[in-house]
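Just need the structure, nothing else, for what follows:
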Amino acid sequence: MVGCFALFLSLRCFSCIMSISYLKSRFLIFFDFDETIVDETSDDIVVQAAPGQNLPGWLKDTYQPGRYNEYMQRVLAYLAEQGVTESEIRSIMEKLPATPGMLALFQFLRNRPPQDFEVVLVSDANTFFIESWLRRNGARQLFHRIFTNPATFNKDGRLVMRPFHSHDCPRCPDNMCKQVVVRDYVARRTQERGRPYQRVFYVGDGANDFCPALALGPRDVAFPRRDFPMHRLITETHEAMPGEFKAVTVPWASGEDVVQRLRKLVAE
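Here you go, the predicted structure:
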């Protein structure tokens, strides 16, 4: 009984230490998921579960620009109708390859003192896809928060996905503006902490990662995947509207590139 009580106290102390570190983190780093953490797009890869690993033409034709979330809801419904199970979808997600150097970047973040980095994931994928991959790769505990479209299996075995939120941003799909997420989170955490972060980092690849990177300040760092849409949009903005994009830009081809820059920044 005494041993159990001691264990309880030690766990509570560990929880308190983590909470204090969470409040005192010097840096905040955001990650996208598809083609940033993993080297594929999870929405595309789940199609491998369909008969013949392909979707019928009538289903593909239902896609409308800006309404991809609604389209994926129909895709998931179709997979359920074809008898695709939860375990089959999880297995596909667990096998997604990590982007080169990304696991090394995660290891770097894990090895830092807990007061260094607060790590957050913001993605237009969904909770089931992301949680499946992170848990399989031992990376779930690294992330303090995950912002993505909620998705759960209903009693009929269908993965039901819902939009994350609504917004008024003309750049982003109807279901998610990552800039709204980033701005709201930074503002709330700054109030909770009683002071701002020393720097905010954003690691991404896609066009929908450009919008949140616009919210970064001149001391912050945007890490766009080299030659992907986020990188191209930042480059075009620098050329067309100098000064509009304020963050330092560090393109990356491997997570190791991000590690090298972070090593320098945390040592300052």
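
from here on, contacts and neighbour counts on C-alpha atoms
OK.

Counting neighbours, which bits of stretch 253-261 end up buried?
Neighbour counts over stretch 253-261 (16 or more other CA atoms under 10 Å) mark 253-259 as buried.

how close does the residue nearest to T99 when sequence neighbours are not counted get to P97?
Of all residues not flanking T99 in the chain, D39 sits nearest, at 4.4 Å (CA to CA, 6 or more residues apart in numbering). D39 sits 6 Å away from P97, taking CA to CA, to the nearest Å as the criterion.

next one: T62
29 Å.

Longest strand of the chain, counting residues only.
Ordering each strand of the chain by length in residues (DSSP state E) puts strand 117-126 first.

helices or strands up against that one?
Under the contact definition 3 or more CA pairs under 8 Å, 6 or more residues apart in numbering; DSSP states H and E, strand 117-126 sits against strand 27-31, strand 145-149, helix 178-193.

could you check the angle strand 27-31 makes with the last one?
Put plainly, it is helix 178-193. 150 degrees (axes from the mean of the first three to the mean of the last three CA atoms, to 10 degrees).

And helix 178-193, what's buried?
For helix 178-193, a neighbour-count test (16+ other CA under 10 Å) marks 178-180, 182, 189 as buried.

Would you format those as JSON lines with distance to L55 included?
Formatted as JSON lines, these follow (distance: CA to CA, whole Å):
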{"residue": "K178", "distance to L55": "29"}
{"residue": "Q179", "distance to L55": "32"}
{"residue": "V180", "distance to L55": "33"}
{"residue": "V182", "distance to L55": "34"}
{"residue": "R189", "distance to L55": "42"}
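
Closest one of those to F153?
The nearest member of the buried residues of helix 178-193 to F153, counting by CA to CA, is K178 at 25.0 Å.

Helices of the stretch 101-250 of the chain, start to end?
The residue ranges that make up the helices of the stretch 101-250 of the chain, judged by DSSP state H, counting those that start in this stretch, are 102-111, 127-136, 178-193, 207-213, 229-240.

so which of the ones you listed is the most packed in?
Burial of the helices of the stretch 101-250 of the chain is given as mean neighbour count (mean count of other CA atoms under 10 Å); helix 207-213 ranks first at a mean of 23.

start to end distance for stretch 35-52?
End-to-end distance of stretch 35-52: 24 Å, with CA to CA as the criterion.

wait, I meant stretch 153-161
Counting by CA to CA, you get 9 Å between the two ends of stretch 153-161.

What of stretch 161-181?
Start-to-end span of stretch 161-181 (CA to CA) is 19 Å.

buried sites along that stretch?
Using 16+ other CA under 10 Å as the test for burial, stretch 161-181 gives 161-164, 172-180.

Now distance to R90 too, for these, in JSON lines please.
Listed next are the buried residues of stretch 161-181 as JSON lines, based on distance: CA to CA, whole Å:
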{"residue": "M161", "distance to R90": "15"}
{"residue": "R162", "distance to R90": "18"}
{"residue": "P163", "distance to R90": "20"}
{"residue": "F164", "distance to R90": "21"}
{"residue": "C172", "distance to R90": "28"}
{"residue": "P173", "distance to R90": "26"}
{"residue": "D174", "distance to R90": "26"}
{"residue": "N175", "distance to R90": "23"}
{"residue": "M176", "distance to R90": "24"}
{"residue": "C177", "distance to R90": "26"}
{"residue": "K178", "distance to R90": "25"}
{"residue": "Q179", "distance to R90": "29"}
{"residue": "V180", "distance to R90": "29"}
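
Before we compare anything, build this one as well:
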Amino acid sequence: MAAHPAPNSKRFLIFFDFDETIVDESSDDVVVQAAPGQKLPNWLKDTYQPGRYNEYMQRVLAYMAEQGVSEAAIRSVIEKIPASPGIIALFQYLRTRPQDFEIVLVSDANMVFIESWLRRVGAHQLFVKIFTNPASFDGKGQLRLGPFHSHGCPRCPENMCKQVIVRDYLARRAQERGRPYQRVFYMGDGANDFCPSLILGPRDTAFPRRDYPMHKLIVEQQRSQPESFRAAVFPWVSGEDVVARLRSLVEER
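Predicted coordinates for the structure are as follows:
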């Protein structure tokens, strides 16, 4: 068996979002396909409040349990979500460079959805850490969902600020390693992926999905406050675009 590279020797850290980044849809939307008639009643949809999506999903999952939707049915629809274009190729590339990349997932989905999907495609072992909302099936078969944390960021939903997660992780790992990473990469799509990209430095790269909210917010920020966004920006359509960029950066010393 090949020896694993020492965890503190890796040069680069790459953060991935999950919904509409690793997978090509929102897992919270897809799970509704397991509900009766593959839809939710309007009274339930009308309970959603901006910034409180996590609480809304708790109600959705409670409703599905009341309707007799099984754990197997939920896992089945989640496992069928297609990967975003080129993501499997990106994972294959990262597997060939274990000495270079520490890989972390930061998502406002939940642990059950993410682990189910990653295990199905054989990618679970790639990630040293998954930061997401806690979730588990209780004794009655209901998927119980909780918030990840609370924070004071006005930009982000109440249950998760990815900037706080990324900043704390970078600080902890720099202390454990005795040095920072040479480069940090962040790959995402949504408005909540814009917030962590603001703390990336000039040697780092933000990989926003082209024409998705993260990309639009970065473009707006670069136009209105160019000095406040320091990272390189590399929009992607396919994971293959990211592979090409990472290859060239890995070869630089």
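
Tell me how they score on TM after superposing.
After superposition, the two chains reach a TM-score (TM-score structural alignment, normalised by the length of structure 2) of 0.98; 252 aligned residues with a CA RMSD of 0.9 Å.

of all the helices of the stretch 101-250 of structure 1, which lies closest to F33 of structure 1?
Across the helices of the stretch 101-250 of structure 1, F33 of structure 1 has its closest neighbour in helix 127-136 (7.5 Å, CA to CA).

which strands and helices sit next to the longest helix along structure 1?
In structure 1, assigned by DSSP state H, the helix with the most residues is helix 2-24. If you count contacts as 3+ CA pairs under 8 Å, 6+ apart, helix 2-24 of structure 1 packs onto helix 178-193.

The helix it packs on against structure 2, how far on average?
Taking mean CA distance after the TM-score superposition for structure 1, the mean distance separating helix 178-193 of structure 1 from the aligned residues in structure 2 is 0.3 Å.

got the contact list for that helix?
23-24, 122-123, 147, 167, 196-197, 208-209, 211-215 (CA atoms under 8 Å, 6 or more residues apart in numbering).

of the residues you listed, closest to A240 of structure 1?
L214 (14.7 Å).

what do we get in structure 2 for that closest one?
Per TM-score structural alignment, the equivalent position to L214 of structure 1 in structure 2 is L198.

I22 of structure 2 corresponds to which position in structure 1?
So I22 of structure 2 corresponds to I37, using TM-score structural alignment.

My understanding was that that match contacts A104; is that so?
No - using CA atoms under 8 Å, I37 of structure 1 makes no contact with A104, being 11.2 Å away.

so how many other residues sit close to the residue nearest to T99 of structure 1?
Residues lying near D39 of structure 1 (other CA atoms under 10 Å) number 15.

follow-up on the earlier one: could you dump the buried residues of stretch 253-261 of structure 1 to JSON lines with distance to Q115 of structure 1?
Listed next are the buried residues of stretch 253-261 of structure 1 as JSON lines, based on distance: CA to CA, whole Å:
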{"residue": "A253", "distance to Q115 of structure 1": "27"}
{"residue": "S254", "distance to Q115 of structure 1": "25"}
{"residue": "G255", "distance to Q115 of structure 1": "21"}
{"residue": "E256", "distance to Q115 of structure 1": "22"}
{"residue": "D257", "distance to Q115 of structure 1": "22"}
{"residue": "V258", "distance to Q115 of structure 1": "19"}
{"residue": "V259", "distance to Q115 of structure 1": "17"}
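
Show me those that map onto helices.
Using DSSP H, 255-259 are the members of the buried residues of stretch 253-261 of structure 1 that sit in helices.

Relative to R171 of structure 1, how far out is V221 of structure 1?
Going from V221 of structure 1 to R171 of structure 1 by CA to CA gives 21 Å.

And for K178 of structure 1?
K178 of structure 1 is 10 Å from R171 of structure 1, where distance means CA to CA.

Identify the contacts common to those two.
Common neighbours of K178 of structure 1 and R171 (CA under 8 Å, 6+ apart) are 208, 211.

who are the neighbours in contact with the counterpart of N154 of structure 1 in structure 2?
When structure 2 is aligned by TM-score structural alignment, N154 of structure 1 is paired with D138. By CA under 8 Å, 6+ apart, the contact set of D138 of structure 2 is R144.

Likewise for K80 of structure 2?
Contacts for K80 of structure 2 (CA under 8 Å, 6+ apart) come out as W117.

What residue in structure 1 is paired with it?
By TM-score structural alignment, K80 of structure 2 lines up with K95 in structure 1.

Same question for Q67 of structure 2.
By TM-score structural alignment, Q67 of structure 2 lines up with Q82.

from memory that match sits against G52, does it?
No - in this structure Q82 of structure 1 lies outside contact range of G52 using CA under 8 Å: 11.2 Å.

Map K129 of structure 2 across to structure 1 for me.
Matched to structure 1 by TM-score structural alignment, K129 of structure 2 sits across from R145.

Kindly report the same for P147 of structure 2.
The equivalent of P147 of structure 2 in structure 1 is P163 (alignment by TM-score structural alignment).

Please give me every residue in contact with the closest residue to its match other than its chain neighbours.
Using CA to CA, 6+ apart and skipping residues adjacent in sequence, the residue nearest P163 of structure 1 is N175, 4.8 Å away. Each residue near N175 of structure 1 by CA under 8 Å, 6+ apart is listed here: 67, 69, 163-167.

quick one: N175 of structure 1 and F27 of structure 1, what's the gap?
28 Å.

likewise I20 of structure 1?
Distance from I20 of structure 1 to F27 of structure 1, counting by CA to CA: 14 Å.

Of the two, which one has the most company?
F27 (19 against 14).

which one in structure 2 is aligned with that one?
Structural alignment (TM-score structural alignment) places F27 of structure 1 against F12 in structure 2.

neighbours around A49 of structure 1, how many?
A49 of structure 1 has 19 neighbouring residues, counting by other CA under 10 Å.

Can you find the partner of it in structure 2?
Here A49 of structure 1 is matched to A34 in structure 2, going by TM-score structural alignment.

Now which residue in structure 1 aligns to V237 of structure 2?
In structure 1, V237 of structure 2 lands on A253 (TM-score structural alignment).

residues touching that match, list them.
100, 225-226.

Need those residues in CSV (columns: distance to L11 of structure 1 and neighbour count).
Compiled in CSV, these are given as follows (distance: CA to CA, whole Å; neighbours: other CA atoms under 10 Å):
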residue, distance to L11 of structure 1, neighbour count
P100, 35, 16
R225, 39, 22
R226, 42, 16
